[in-house]
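Enquirer: Sequence first, then the predicted structure:
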Amino acid sequence: MRAMQATRHGGPEVLAEAEMPDPVPGPGQTLVDVEAAGVNFADLKRLEGSYNPSPTPFVPGSEVIGRTEDGRRVMGFAGQAYASKAVLDHPVEVPESLGAGAALALLVQGLSAWHLLRTAARLAPGETVVVNAAAGGVGHLAVQLAREFGAGRVIGTASTAGKRALVMELGADAAVDGEADGYAERVAEANEGRPADVVLDAVGGAVFEAALGALAPFGRLVTYGSSSGQPPAPVDPGLLAQRNIAVAGYWLGGSLHLPGTMDPLRDLLELTAAGRLRPMAGGDYPLAEAGRALEDLAARRTTGKLVLRP
């Protein structure tokens, strides 16, 4: 099979095209011809060696949509995704009508958004939800799912006017600038003078700290990343107690072994088929240009789910 292999740790430039033996499925696994492989920010971190580090050489990526030997179109998690063939754990069938980019957006990003709201934040009907980086991969789905789950008010943050317009198109009640300075004040103004019940944050650093200040009593801040690259903000347990607020963390990769983690995927596919959820497909890149796809992702030149096409 053809694959993109990381020959050493570093940036996207370390990827090189390689011919490798076809993977062999183990018990309960399924071999597929890859239609498309998803590109994630975590792939960049893995290349750097700072996230789920792997000895080199290795084939990055974790999500694939493809065809089984008997012709079924399925998607699932793969240990080596940037390749023309892959072995999937627990594959889920995908409707022919759903594009590869939109389908793959439901895997890591869609499941993450679902569990951020349901499992980690334990969103209750009528509560206000703030989604930081709401035009991003997880964010744009969290905005829509928060509405689907009965949130009383959904507020998205985004860095540009264009992205804020997109957030409004996705169904948010308000969209505000996500910078740390003045964050709590902008959130309160967008929430009719009240603080928020739930904040989902993957920015980290100063924005994480500002988001704590935007919480109402018994509010929950769920952190699931630190795209700002800023060091984690310290959390004072005394402050949490005084204000009756909570901080939780969520990482999909750390919960995949738990029963039920994958179950919402079928619901996400049904919501998409019914037109109630709009996963955004982004750019398609040839497999050999995986480095360019990652460079564009890192530079924030893209919107929607990026995929590689063998």
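Expert: Nice, I can see it.
Enquirer: switch to C-alpha atoms for all contacts and neighbour counts from now on
Expert: Noted.
Enquirer: Could I get the full set of helices for this structure?
Expert: 41-48, 100-105, 111-115, 139-148, 161-169, 183-190, 205-212, 237-243, 264-273, 290-298 (DSSP state H).
Enquirer: Turn the ones you listed into JSON lines, columns for mean neighbour count and distance to residue 133.
Expert: Below are the helices of the chain laid out as JSON lines (neighbours: other C-alpha atoms under 10 Å; distance: least, C-alpha to C-alpha, whole Å):
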{"stretch": "helix 41-48", "mean neighbour count": "19", "distance to residue 133": "14"}
{"stretch": "helix 100-105", "mean neighbour count": "25", "distance to residue 133": "16"}
{"stretch": "helix 111-115", "mean neighbour count": "23", "distance to residue 133": "12"}
{"stretch": "helix 139-148", "mean neighbour count": "24", "distance to residue 133": "6"}
{"stretch": "helix 161-169", "mean neighbour count": "17", "distance to residue 133": "9"}
{"stretch": "helix 183-190", "mean neighbour count": "19", "distance to residue 133": "13"}
{"stretch": "helix 205-212", "mean neighbour count": "21", "distance to residue 133": "11"}
{"stretch": "helix 237-243", "mean neighbour count": "12", "distance to residue 133": "24"}
{"stretch": "helix 264-273", "mean neighbour count": "16", "distance to residue 133": "21"}
{"stretch": "helix 290-298", "mean neighbour count": "18", "distance to residue 133": "14"}
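Enquirer: Use this one as the comparison:
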Amino acid sequence: MRAIQITEFGGPEVLKISDVPEPVAGDGQVLIAVDRAGINYADTHQVENSYLSKTELPLIPGGEVVGRTEDGRRVVALVGSGGYAEQTVAHAPYAWDVPEGVTDGQALALVLQGTTAWHLLKTSTHLQPGESVLVHAGAGGVGSLAVQLAKLWGAGRVIATASTEEKRKQVLDLGADAAIDGTPEGLKDRILEANGGKPVDIVLEMVGGQTFDESFAALGRFGRLVTFGAASRQAAAPIDSSRLMKGSKTIAGFWLADCFANPQLLGGPLAELFDLTASGKLRPVVGGEYALSDVASAHEDLRARRTVGKLVLDPSH
């Protein structure tokens, strides 16, 4: 079958189509004919071996797929790796039926980015009605969903960062109360201005480096910042414990992989997200579809921040 298999670590240039054996489902697994695979920013780290979990070669990237099982079920599944292919296997508890009213692209947006946004707001930062929320990369896969969920769940003011004027308009259309330039220089001041001169209660941060530092400086009393990525590939400055004590601030970390040991930590939120989408209350943004042969371009676009919403891969082309 056709698949993207990497035999060396590197950038988008190592992503090449190969002919590989078809996978075989073992005990407790299901075989899935892939209709669409999800493309995630984490995939760019996995391909260059800079992810939290180290990767072994050869590797077929791709952590999630939507497709049909051998008995005809339409499912969305988390597979860890192996998604950039015509077929893949998933452990049965991590393959969920997709309801009517939810498209393939929407299902892919929800299974990883959606559950991440859900946990960032509910598990990691415990959003309370009326609180202000800053969402970095508000036009991205997680950000576009987090903006909407924060509003649905009663946030008082939602501020989103985005890299271009077009993306800032998009996040305003999704319901953000304010959209600002995410450039690190002077970011703290822009955050405060967007929040009426006041520090923010919650920050969802996935850039790292100076963006993390500026965001923490804009955090109010009893504020919570959760970090769930490092898109800048830069480390933030160390934070002395006294800076946490003064203002009673919290820094949390979140990695969806830590939910994988318990499928209910994914299935429960996913069911809620499916319902919100099917009812029209939540609009997962599908930002682009790429042929399997164009996956390198998808990774280049992701790294250059040229994308919005969820990117999907069509293994039939």
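Expert: Everything's here; your move. Small disclaimer: the values here were computed from a predicted structure and weren't measured.
Enquirer: So after superposing, what's the score?
Expert: After superposition, the two chains reach a TM-score of 0.96 (TM-score structural alignment, normalised by the length of structure 1), with 310 aligned residues with a C-alpha RMSD of 1.4 Å.
Enquirer: related to what we said a few turns ago, Throw the helices of structure 1 into TSV and include distance to residue 29 of structure 1, thanks.
Expert: Listed next are those as TSV, based on distance: least, C-alpha to C-alpha, whole Å:
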stretch	distance to residue 29 of structure 1
helix 41-48	22
helix 100-105	19
helix 111-115	20
helix 139-148	28
helix 161-169	38
helix 183-190	46
helix 205-212	39
helix 237-243	44
helix 264-273	18
helix 290-298	25
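Enquirer: To residue 68 of structure 1, which of the ones you listed lies closest?
Expert: helix 100-105 (15.2 Å; C-alpha to C-alpha).
Enquirer: quick one: contacts of that closest one?
Expert: 35-38, 63-65, 75, 94, 137, 269, 278-282, 304-307 (C-alpha atoms under 8 Å, 6 or more residues apart in numbering).
Enquirer: One more pass at 7 Å, please.
Expert: Applying C-alpha atoms under 7 Å, 6 or more residues apart in numbering, the contact partners of helix 100-105 of structure 1 are 36, 38, 65, 279, 280, 281, 282, 305, 306, 307.
Enquirer: ok, and the closest non-adjacent residue to the counterpart of residue 201 of structure 2 in structure 1?
Expert: By TM-score structural alignment, residue 201 of structure 2 lines up with residue 197 in structure 1. Closest residue to residue 197 of structure 1 apart from its sequence neighbours, by C-alpha to C-alpha, 6 or more residues apart in numbering: residue 219 at 4.3 Å.
Enquirer: Aligned to the one you found, what sits in structure 2?
Expert: Under the alignment (TM-score structural alignment), residue 219 of structure 1 pairs with residue 223 of structure 2.
Enquirer: How about the contacts made by that match?
Expert: For residue 223 of structure 2, the contact set (C-alpha under 7 Å, 6+ apart) comprises 200, 201, 202, 249, 250.
Enquirer: ok, of these, which one's closest to residue 117 of structure 2?
Expert: Taking C-alpha to C-alpha as the measure, residue 117 of structure 2 lies nearest residue 202 of those, at 13.0 Å.
Enquirer: Against residue 315 of structure 2, how distant is residue 143 of structure 2?
Expert: Separation of residue 143 of structure 2 from residue 315 of structure 2 (C-alpha to C-alpha, to the nearest Å) stands at 26 Å.
Enquirer: Determine the number of other residues adjacent to the aligned partner of residue 130 of structure 1 in structure 2.
Expert: Using TM-score structural alignment, the partner of residue 130 of structure 1 in structure 2 is residue 134. Per other C-alpha atoms under 10 Å, the neighbour tally for residue 134 of structure 2 reads 31.
Enquirer: Isn't residue 134 of structure 2 up against residue 157?
Expert: No. Contact between residue 134 of structure 2 and residue 157 fails when scored by C-alpha atoms under 7 Å: they sit 8.5 Å apart.
Enquirer: what's the counterpart of residue 108 of structure 1 in structure 2?
Expert: Aligned by TM-score structural alignment, residue 108 of structure 1 pairs with residue 112 of structure 2.
Enquirer: wait, I meant residue 182 of structure 1
Expert: In structure 2, residue 182 of structure 1 lines up with residue 186, judged by TM-score structural alignment.
Enquirer: thought residue 308 of structure 2 was touching residue 137?
Expert: No. Using C-alpha under 7 Å as the test, residue 308 of structure 2 is too far from residue 137 to be in contact (9.1 Å).
Enquirer: more crowded one of the two?
Expert: Neighbour tally, residue 308 of structure 2 and residue 137, criterion other C-alpha under 10 Å: the higher count belongs to residue 137, 27 against 23.
Enquirer: With that, I have no additional questions.
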